[in-house]
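S.K.: Dropping a prediction and its sequence here:
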Amino acid sequence: MATHEPAYLIGNFSIIDPDLMAEYRQKAGPIRQRYGGEITTRVSDVTPVEGTAQSVLIVIRFPSMEQAQAFYHDPAYEPAKALRIRATEGGFIALVPGTPPA
């Protein structure tokens, strides 16, 4: 059953190869847009006040969890994902459900 609640892809990592990361953005962007993904937050100088964090934080909003999962698991995204994995270290990527704005 499809939902109408947004979902978010949240990533926190450090970039170790800026050239590969630029190539990733170029390849991943059109695929993300096909699934309605919109970058809502991209910060490259995270300053944690508690705990440990990597330097980059990104939040991408998708119209639904189904769209977020479809983006992440799309075979066309696999080559781009491999670039991101090589270009970064540490941190995490997570898909999380959201709630519609009030």
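M.R.: Arrived safely, thanks for sending. As the structure is a prediction and not an experimental result, all values here were calculated from the model.

S.K.: going forward, measure contacts and count neighbours with C-alpha atoms only.
M.R.: Noted.

S.K.: Give me the helices and strands touching the longest helix along the chain, please.
M.R.: For the chain, the helix with the greatest residue count under DSSP state H is helix 18-34. Applying 3 or more C-alpha pairs under 8 Å, 6 or more residues apart in numbering; DSSP states H and E, we find helix 18-34 packed against helix 78-87.

S.K.: Put this next to the first one:
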Amino acid sequence: MRPSADELFDELTQLDLTLNAIAAQPGSADLSLQQSLQRHLRSLRIFLDIDAAQVLHDLADAAQRVLEAGDDTMVASAMRDLERMRALLDAMFRRQVAQASAA
């Protein structure tokens, strides 16, 4: 059984909360945030087509770079990548849900 659109958006909301916490603590290397991010990734994979899965992977890389950033330049670059990947993933999820609803 495929998860519902509500379940997808609930998980996406939880991911957003974790990503907001990561963005608020650049350079912290917070292990609990890293673990939360990994849990979300495992949960979200069941919802994804191959393209969205790659974007999710890129999003996780950007979030990890934010946590590990050592200076302001690295933080700024990682934050830009993180925001770009967040917007792209959100758009891909919405498209995927719309296609599933139309089917």
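M.R.: Noted; the coordinates are in hand. Model, not experiment: these values are computed from the prediction.

S.K.: Got a TM-score for the pair?
M.R.: Scored against TM-score structural alignment, normalised by the length of the first structure, the superposed chains reach a TM-score of 0.38; 58 aligned residues with a C-alpha RMSD of 3.8 Å.

S.K.: sec struct for the most centrally placed residue in the second structure, please.
M.R.: Residue closest to the mean C-alpha point of the second structure, counted by C-alpha atoms, centre = their mean, is residue 59 at 5.0 Å. With DSSP: H, G, I helix; E, B strand; the rest coil as the basis, residue 59 of the second structure sits in helix.

S.K.: mind checking how far it is from residue 100 of the second structure?
M.R.: 23 Å (C-alpha to C-alpha, to the nearest Å).

S.K.: and what of residue 12 of the second structure?
M.R.: For residue 12 of the second structure, the distance to residue 100 of the second structure - C-alpha to C-alpha - is 17 Å.

S.K.: who has more neighbours, these two?
M.R.: Using other C-alpha atoms under 10 Å, the more surrounded residue of residue 12 of the second structure and residue 100 is residue 12, with 19 against 11.

S.K.: which residues touch the more buried one?
M.R.: Taking C-alpha atoms under 8 Å, 6 or more residues apart in numbering as the contact definition, residue 12 of the second structure lies against residue 44.

S.K.: quick one: which helix or strand includes it?
M.R.: Here residue 12 of the second structure, judged by DSSP states H and E, is contained in helix 5-24.

S.K.: Show me what the next helix or strand after that helix is packed against.
M.R.: Next along the chain after helix 5-24 of the second structure, taking DSSP H and E as the criterion, comes helix 31-44. Where contact means 3+ C-alpha pairs under 8 Å, 6+ apart, helix 31-44 of the second structure is packed against helix 5-24, helix 50-68.

S.K.: if we can go back for a sec, what angle do the next helix-or-strand element following the longest helix of the first structure and helix 18-34 make?
M.R.: Moving toward the C-terminus from helix 18-34 of the first structure, the next helix or strand (DSSP H and E) is strand 38-43. Using axes from the mean of the first three to the mean of the last three C-alpha atoms, to 10 degrees, one finds that strand 38-43 of the first structure and helix 18-34 are set 150 degrees apart in direction.

S.K.: Relative to residue 31 of the second structure, which of the helices and strands packed on helix 31-44 of the second structure is closest?
M.R.: Closest approach to residue 31 of the second structure among those is made by helix 50-68 (9.3 Å; C-alpha to C-alpha).

S.K.: ok so, going back, might one say that the residue nearest to the centre of the second structure is in contact with residue 90?
M.R.: No: counting by C-alpha atoms under 8 Å, residue 59 of the second structure stays clear of residue 90, with 11.0 Å between them.
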